[in-house]
Every structure is written in structure tokens, then in C-alpha cells.
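Novice: Sequence first, then the predicted structure:
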Amino acid sequence: FSGLMEDFNALPESRGKALPPAGHLQALARPDAPDGLWRDDRLKPGYRDIVNRNRFASAARKIYRYLRVYLGKPFTDDELIVEPLARIWGSPARDERIADYLIEFGVEPWDKELWRREAGAPGDDSPLAGLRHYDKLAWAKAELTRAFAREPDAIQVGSAFYSSHLYRWNEAAIEHKKRALSALEREGL
């Protein structure tokens, strides 16, 4: 995760940039691990011990309720979703959590290349593509390319791209950034 190093995540005048990332150091660089237990001494007493499973469950409940309200449906059944998730998040083994997601919710296994294929984009046929964290290496290469003012290689896609999940996700991310920047500006941040 490259966070604020990415131009599209950068908020040039944000006062928050002066603060270290909350949790990353305290959680030993794994603040987002579902089974994480860690401590942040910057918080008030009583809030310093962090149990990620509880934080995730609270966030899941809010997201579920927002989505149900958006759909015009009741949200009183949130425990049917949140309780199984909280149980899954308590498992320390990542592979076990993944298997539990698939079984509990009947979802298909994640396929890293699915959205690329659906969008008609060429697969990543680099000999390094199978390496763990290769995406970070690709990001670093793109950043170095940009830093030295060389145009990145263009990726040719077909018309299927514009009706793909990847395209819709990207458009939603652009719109989200626009709205977030507008909200921050309204608040003087």
C-alpha cells in the first residue's frame, strides 16, 4: 500500500500529513490485520488497546446499514452478516479466513486477473508477475518512469473496458476523491 505517496491520494495542504500514520508503527506495520491486537499510547486511556476484530465489526455494521438505507431496506438483520464476519476475523490464519469467507458467504475464490480479463486488458505476462508484492514493484517502476519524465507504456483495451467492473471502480474512485476533496475544502482542511 503506497497511500499518500500516490498523487491521486495526496492532499497537498492537509494538516494531517504532519502526523505519523496512526497504528502502523504501533501495530508493527500490520494495523489492518483482521486478527490484530495492538496498542496506541497516543489515544486516551480506555481506548489504547486495539482489537481489530471489534473495529472491523463496527465498521461492517455501519457499512451494512448505510447500504441497506441506500437500498431502502431495513437493516435490523445486520447480525446475520456482522457476527459471521467477526467470527472469521478472529482466526489468526489468513488462509483459514479466506476459506471461511468462501464457505460462509458462498463467494467465488478471488482471482487477481479477473477484472483485467473482463476489461479486455492484457494479462500481466511479466516473469515477475507471480512474485509476492510484485504490484508494489510495478508501482515503483511506474513512479521511477514518471520521475524521469518517460512516458509509461500505454495499455490497449477493447470497448469491453468501459462496461467492466474495473472501469466502474476506477470512475467511482475518481468521483469519491472529488467529493472528499470538496468536503475537506468546505471544512477548511
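Specialist: Arrived safely, thanks for sending.
Novice: use CA for all of it now, contacts and neighbours both
Specialist: OK.
Novice: May I see the buried residues of the strand or helix carrying residue 180?
Specialist: Residue 180 is part of helix 165-186 when elements are defined by DSSP states H and E. Buried residues in helix 165-186, counted by 16 or more other C-alpha atoms under 10 Å: 166, 167.
Novice: Now do it: which elements does it pack against?
Specialist: helix 114-118 (3 or more C-alpha pairs under 8 Å, 6 or more residues apart in numbering; DSSP states H and E).
Novice: doesn't residue 50 fall inside a strand?
Specialist: Yes: Residue 50: assigned to a strand according to DSSP: H, G, I helix; E, B strand; the rest coil.
Novice: Hmm, residue 56 and it touching each other?
Specialist: No: using C-alpha atoms under 8 Å, residue 50 is not in contact with residue 56; the gap is 10.9 Å.
Novice: Common neighbours of these two, please.
Specialist: Common contacts of residue 50 and residue 56 (C-alpha atoms under 8 Å, 6 or more residues apart in numbering): none found.
Novice: how close does residue 134 get to residue 95?
Specialist: 20 Å (C-alpha to C-alpha, to the nearest Å).
Novice: hold the first one in mind and look at this next one:
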Amino acid sequence: MNNIRFENKLVELKIELLSLIRSFFLFGNPKKVRFGRRVRLTGKIRFGNDVTIQDYSRIRGRNIEIRDHVFIHENVFIRSAVTVQIGRGTTINRNTCILDHVIIGNDCSIAPNCVIVGSNHQFMDGSKTIKSQGSEIVGIVIEDDVWIAANVTVLDGVTIGKGSVVAAGAVVTKSVLPYTIVGGVPAKEISKRNHVLV
């Protein structure tokens, strides 16, 4: 048992050292971004301070901004065709996929296995293949202090209002008012959260 603990500690130290070197090489600051194993970055990406990106996550595209104190768990895929912004203090949990045009506010919690896609295939012309008709991009906005529970899908054109909660397994097809709890397929209002208007 002690041998396993010692081996695990050595692996952790190696990952930490490689992260410090990579962050210093990329940003001139060894602690700006903490990298896990095999994190891949491609394109135009701007980072705030104290960002963590854990093992096997991939971020690629243009106009991507990840602000201060963001924590990205394992195997997250972020791809931007237009803009992806992730606000300060937000957590993106493992196996989540964020694509195309998505704005996420501050202090949000996104649970594992969520799919947030700010685009949609054109498909109405039955005489053409779906792939040949291209995509429409409206975008998704997730405002501050939103909790999106596990296995949620958010479709293009949706705004999820400040302080809202999306229950596990929901498919969000329409915008959600602030401080609202929604769930189901398609997602519908379940109740409201108590809050003080400022």
C-alpha cells in the first residue's frame, strides 16, 4: 500500500512540474494555468489567472476566452466557430461538450456529460442532404450563477437567466427566466427560487 501511495505521489509531482513549465513557456507565469495530462490547445485562446484544465481536455477554435478561477475537469471539449466565453469562477465538469457560439457567465456550475451547442443544422430542404445545407448560428447565453445538472442538453438560441437551475437530463429548447428551476424533455418550469431583488 505504501508503494502505491509513493508511486501516485511521484506521478502527481511530475504532472505538476510539467504544468509549471508549460504555463511559464506559454504565458511567462508558471501558475497562470494548471494543466493536467495531455491537454490540447489550438487556435486563439485567452486565459485569465488561476485557471485549471484537467486531463485529456481539448480547447480549439477562435475567439475563446476563459476568465479567472475557471476549473475545467477531465475530458471536456470546447470548440469555437464564433465565440466561447467562460466567466470568472465557473466550473465545467467532465465529459462536457461546448460548441460554436456560447457565452457562460460568472460562478456557474456545469455538471458532467452536458452538451451545449450554439449552432444548429439547416435541414428543411428534403432534396438536399442535411450536411450540404450548412448550419445556422444564433448562440447560447448562460447568465451568472446558473447550475446545469448532469446530462443536460442546451440547444441554440437559448438564454438561461441568472440564478437558474436546470435539472438533470433536461433538454433546454426555450429560454429560461432568471431564478427559475426547469426540468424535463423539453424543459419546462418546475418552480422558482427565492431571491432578493437588488
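Specialist: Yes, it's here. Predicted, not measured: the structure shown is a model, and the values here were computed from it.
Novice: And the TM-score between these chains?
Specialist: The pair, once superposed, lands on a TM-score of 0.25 when counted by TM-score structural alignment, normalised by the length of structure 1; 80 aligned residues with a C-alpha RMSD of 5.5 Å.
Novice: Who has more neighbours out of residue 134 and residue 95 of structure 1?
Specialist: residue 134 (13 against 10; other C-alpha atoms under 10 Å).
Novice: what separates that one from residue 176 of structure 1, distance-wise?
Specialist: Counting by C-alpha to C-alpha - residue 134 of structure 1 and residue 176 of structure 1 are separated by 27 Å.
Novice: now swap in residue 69 of structure 1 and tell me
Specialist: 19 Å.
Novice: How about residue 101 of structure 1?
Specialist: 27 Å.
Novice: Over to residue 20 of structure 2. Which of the three states is it?
Specialist: helix.
Novice: what about it, how many neighbours?
Specialist: Neighbour tally, residue 20 of structure 2, other C-alpha under 10 Å: 18.
Novice: Kindly report the same for the one 3 residues further on.
Specialist: Here the number of neighbours of residue 23 of structure 2 (other C-alpha under 10 Å) works out to 17.
Novice: now do residue 84 of structure 1
Specialist: Residue 84 of structure 1 has 15 nearby residues by other C-alpha under 10 Å.
Novice: Leaving out the residues flanking it, which one is nearest to it?
Specialist: Spatial nearest neighbour of residue 84 of structure 1, excluding adjacent residues (C-alpha to C-alpha, 6 or more residues apart in numbering): residue 104 at 7.5 Å.
Novice: Which residues in the helix or strand the one you found falls within does the neighbour count mark as buried?
Specialist: For residue 104 of structure 1, the host element (DSSP H and E) is helix 94-105. By 16+ other C-alpha under 10 Å, the buried positions in helix 94-105 of structure 1 come out as 97, 100, 101.
Novice: possible to save those residues as a markdown table with distance to residue 115 of structure 1?
Specialist: Converted to a markdown table, the buried residues of helix 94-105 of structure 1 look like this (distance: C-alpha to C-alpha, whole Å):
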| residue | distance to residue 115 of structure 1 |
| --- | --- |
| 97 | 23 |
| 100 | 23 |
| 101 | 20 |
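Novice: out of the residues you listed, who's nearest residue 117 of structure 1?
Specialist: Nearest to residue 117 of structure 1 out of the buried residues of helix 94-105 of structure 1 is residue 101 (C-alpha to C-alpha; 23.6 Å).
Novice: Could you report the distance from that closest one to residue 83 of structure 1?
Specialist: Distance from residue 101 of structure 1 to residue 83 of structure 1, by C-alpha to C-alpha: 12 Å.
Novice: what do you get for residue 167 of structure 1?
Specialist: The spacing between residue 167 of structure 1 and residue 83 of structure 1, counted by C-alpha to C-alpha, is 32 Å.
Novice: Please, which helix or strand holds residue 59 of structure 2?
Specialist: Per DSSP H and E: strand 58-66 holds residue 59 of structure 2.
Novice: Would you indicate which residues of that strand are buried?
Specialist: Going by neighbour count (16+ other C-alpha under 10 Å), the buried part of strand 58-66 of structure 2 is 58, 59, 60, 61, 62, 63, 64, 65, 66.
Novice: Which of these sits closest to residue 181 of structure 2?
Specialist: Nearest to residue 181 of structure 2 among the buried residues of strand 58-66 of structure 2, with distances taken as C-alpha to C-alpha, is residue 66, at 26.4 Å.
Novice: I'd guessed that closest one sits against residue 53; true?
Specialist: No: assessed by C-alpha under 8 Å, residue 66 of structure 2 is found out of contact with residue 53, at 10.6 Å.
Novice: quick one: the helices in structure 2?
Specialist: Counting by DSSP state H, structure 2 has helices at residues 2-27.
Novice: Can you get me a residue count around the closest residue in space to residue 49 of structure 1 that isn't next to it in sequence?
Specialist: Sequence neighbours aside, residue 39 is the residue nearest to residue 49 of structure 1 in space, at 4.5 Å (criterion: C-alpha to C-alpha, 6+ apart). Using other C-alpha under 10 Å, residue 39 of structure 1 has 16 other residues around it.
Novice: Wait, residue 39 of structure 1 touches residue 52, no?
Specialist: No: Residue 39 of structure 1 is beyond contact range of residue 52, at 10.7 Å (criterion: C-alpha under 8 Å).
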